[in-house]
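Novice: What follows is a predicted protein model with its sequence.
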Amino acid sequence: MENQLQNKPRILCLHGFRTSAEILKKLVGKWPETVLGNLDLVFLDAPFPAQGKSDVEGLFDPPYYEWFQSNQDFTEYINFEECLAYIEDYMLKHGPFDGLFGFSQGAILAAALPGMQAQGVALTKVPKIKFVIIISGAKFGGSMLGSPKLAANAFSPPIPCPSLHFIGETDFMKQEGTALLESFVDPVVIHHSEDHTVPRLDEKAQETVLQFVQKI
């Protein structure tokens, strides 16, 4: 079993805004064993307790966390450097990790980290991120979000690391997630009919995920 696990990509999973590692684990748990059995997923709570009401209150139990904070129009960021240091520290203690998996706020982070790592402004003490899986993501410096200083050049040039993107038909971040694709050299995309969530995987999506995992 241990040898088998060593062959699976080890993936650090970053949850959404004002949710938790446990909540993301439950959402991803809807995926079939044919997919989950090929991944070694590690779920991490963000460093900061939620500073306001969570959208998942009543659906999932607290506590809820957030990765970093910003002002209302997303032009100024707070605790961003602390967040990066926290993630790197966890990767050093519990890694090595092959890739990142992010949903919502976690996906915004996961999308930017390979570029920031390549530029030497984040994750400088850990091995290179080999791939990212992005669900309901967006781009720092895009139409919706300003950019923290450290992430200002995260997407220039476009990121060559393999990326798998999930884009929901009724997700309020659909436009942002679609625009993000231009920032990756050869993105693989799964379109689904759900909203801002980790979608269930139909047969075609399962096949795409497994092919992506085999490729990496």
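Specialist: Okay, I see it.
Novice: from here on, contacts and neighbour counts on C-alpha atoms
Specialist: Noted.
Novice: Residue 27: what secondary structure?
Specialist: helix (DSSP: H, G, I helix; E, B strand; the rest coil).
Novice: For it, give its distance to residue 42.
Specialist: 14 Å (CA to CA, to the nearest Å).
Novice: do the same with residue 120
Specialist: 24 Å.
Novice: And residue 179, by the same measure?
Specialist: 28 Å.
Novice: ok, back up a step: which of residue 27 and residue 42 has more residues huddled nearby?
Specialist: residue 42 (17 against 13; other CA atoms under 10 Å).
Novice: and the helix or strand hosting the more buried one, what other elements does it pack with?
Specialist: In the assignment (DSSP states H and E), residue 42 maps to strand 40-44. Helices and strands touching strand 40-44, as assessed by 3 or more CA pairs under 8 Å, 6 or more residues apart in numbering; DSSP states H and E, comprise strand 10-14, helix 21-28.
Novice: Excluding its own residues, what touches the shortest one? List them.
Specialist: What that stands for is strand 10-14. With contacts defined as CA atoms under 8 Å, 6 or more residues apart in numbering, strand 10-14 is touched by 21, 39-46, 96-103, 106-107, 110.
Novice: That strand to helix 21-28, inter-axis angle?
Specialist: Interaxial angle, strand 10-14 versus helix 21-28 (axes from the mean of the first three to the mean of the last three CA atoms, to 10 degrees): 110 degrees.
Novice: Let me know the angle separating strand 10-14 from strand 40-44.
Specialist: 30 degrees.
Novice: Going by neighbour count, list what's buried in strand 10-14.
Specialist: 10, 11, 12, 13, 14 (16 or more other CA atoms under 10 Å).
Novice: go on, the last one?
Specialist: Of the residues in helix 21-28, 21, 22, 23, 24, 25, 28 count as buried by neighbour count, 16+ other CA under 10 Å.
Novice: Next one for the comparison:
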Amino acid sequence: MTKPRNLPRIACFHGGGSNSTIYEVQCAQLSRLLENEFELVYFDGPFLRTPGPGILPAFEDFAPFRSWFKTDGNETEQGDGSGYDFSGRDGVERVWRLMGEAGPGGDWVGVMGFSQGSRIAGGLLLDQQRRVAMGEELGGRPVLKFGVMCMGGGVPMVSEVGYKMGDASEMIEIPTLHVHGLKDNFLSLGRQQYAAYYSPKTKRLYEVDYHHAMPWVKHEVQGLADHIRQIYWDTE
């Protein structure tokens, strides 16, 4: 079947110590199931680092490995993603720009992040939500309808403007799907993220009997594809 043109696009963000190519491989089954409905577009974090959990030995030839966050000399993480571009286009702003520069295609409708990448996906949703709440024009920015957080953990990336106007207790109200692996060593972090940063009114949970990786068992990948279709349809 010929792939329809200008499919709705989902921006995809890899985990810490990975990269866009690895994440594309990890999402291969999911991408095939959705290939006539969505285009998945993968982005690279700006900072180099050592391989993350589960990357070796399978992806040892896929270096360089990347992170979305930089640490200072004391290994303190720069939670806004700063440290890459000192012209004021760092972090969330940089990711919006990457999406804008991705070339022609369908409308951006969603974001998906694995592990550390869930913090980028959540950060974009939170940034959009705060700007809309303030009555700020989004300009040429996409209007995201949903997010998918896979084996996530940690606080959403907060933009520079978010520090100025944000409420630390604010929850993300844009609809989200959260994928938790019941064998994931980091499951407690995913559950904490789910409870702390996402509104009970708009979040939904999909649990799989899997470790810290994108779902790979056939019926679980099919389930994830069905959930993504449903959360999109529910926003239409």
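Specialist: Cool, the structure landed. Keep in mind that what you see is a predicted model, and the values were worked out from it rather than measured.
Novice: residues in contact with the residue positioned nearest the centre of structure 2?
Specialist: The residue lying closest to the centre of structure 2 (CA atoms, centre = their mean) is residue 113, at 2.5 Å. Residue 113 of structure 2 makes contacts with 12, 13, 14, 15, 119, 120, 121, 148, 149, 150, 152, as judged by CA under 8 Å, 6+ apart.
Novice: Would you mind finding the match for it in structure 1?
Specialist: Per TM-score structural alignment, the equivalent position to residue 113 of structure 2 in structure 1 is residue 102.
Novice: next one: residue 182 of structure 2
Specialist: Match for residue 182 of structure 2 (TM-score structural alignment): residue 169.
Novice: picking up where we left off before, from the buried residues of strand 10-14 of structure 1, pick the one nearest residue 60 of structure 1.
Specialist: Relative to residue 60 of structure 1, the closest of the buried residues of strand 10-14 of structure 1 is residue 14; by CA to CA it sits at 16.8 Å.
Novice: Roughly how far does the closest one sit from residue 46 of structure 1?
Specialist: 8 Å.
Novice: Any chance you could list residues touching both of the two?
Specialist: By the contact definition CA under 8 Å, 6+ apart, residue 14 of structure 1 and residue 46 are jointly contacted by residue 21.
Novice: CSV please, covering the buried residues of strand 10-14 of structure 1 and showing distance to residue 127 of structure 1.
Specialist: Shown next, in CSV, are the buried residues of strand 10-14 of structure 1 (distance: CA to CA, whole Å):
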residue, distance to residue 127 of structure 1
10, 12
11, 13
12, 13
13, 16
14, 18
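Novice: so which of those residues comes closest to residue 187 of structure 1?
Specialist: Residue 187 of structure 1 lies nearest to residue 11 out of these, by CA to CA, at 18.0 Å.
Novice: Now whatever residue of structure 2 lines up with residue 130 of structure 1. Nearest residue, chain neighbours left out?
Specialist: Using TM-score structural alignment, the equivalent of residue 130 of structure 1 in structure 2 is residue 145. Spatial nearest neighbour of residue 145 of structure 2, excluding adjacent residues (CA to CA, 6 or more residues apart in numbering): residue 109 at 5.3 Å.
Novice: What distance do you get for that neighbour to residue 39 of structure 2?
Specialist: Distance from residue 109 of structure 2 to residue 39 of structure 2, by CA to CA: 10 Å.
Novice: same check, this time on residue 226 of structure 2
Specialist: Distance from residue 226 of structure 2 to residue 39 of structure 2, by CA to CA: 15 Å.
Novice: So what's the gap between stretch 174-184 of structure 1 and the chain middle?
Specialist: Mean-position distance between stretch 174-184 of structure 1 and its chain equals 14 Å (CA atoms, centre = their mean, to the nearest Å).
Novice: Equivalent analysis for stretch 177-184 of structure 2, please.
Specialist: 14 Å.
Novice: Mind listing residues that contact that stretch?
Specialist: 146-152, 187, 190-191, 194, 203-213, 227-228, 231.
Novice: Same question for stretch 201-217 of structure 2.
Specialist: Residues outside stretch 201-217 of structure 2 that contact it (CA under 8 Å, 6+ apart): 26-27, 29, 53-54, 114, 150-151, 173-186, 220-221, 224.
Novice: Roughly how far does the equivalent of residue 96 of structure 2 over in structure 1 sit from residue 97 of structure 1?
Specialist: Taking TM-score structural alignment, the alignment pairs residue 96 of structure 2 with residue 88 from structure 1. Shown here: residue 88 of structure 1 relative to residue 97 of structure 1, a distance of 11 Å by CA to CA.
Novice: got it, and residue 201 of structure 1?
Specialist: To residue 97 of structure 1, residue 201 of structure 1 is 24 Å away according to CA to CA.
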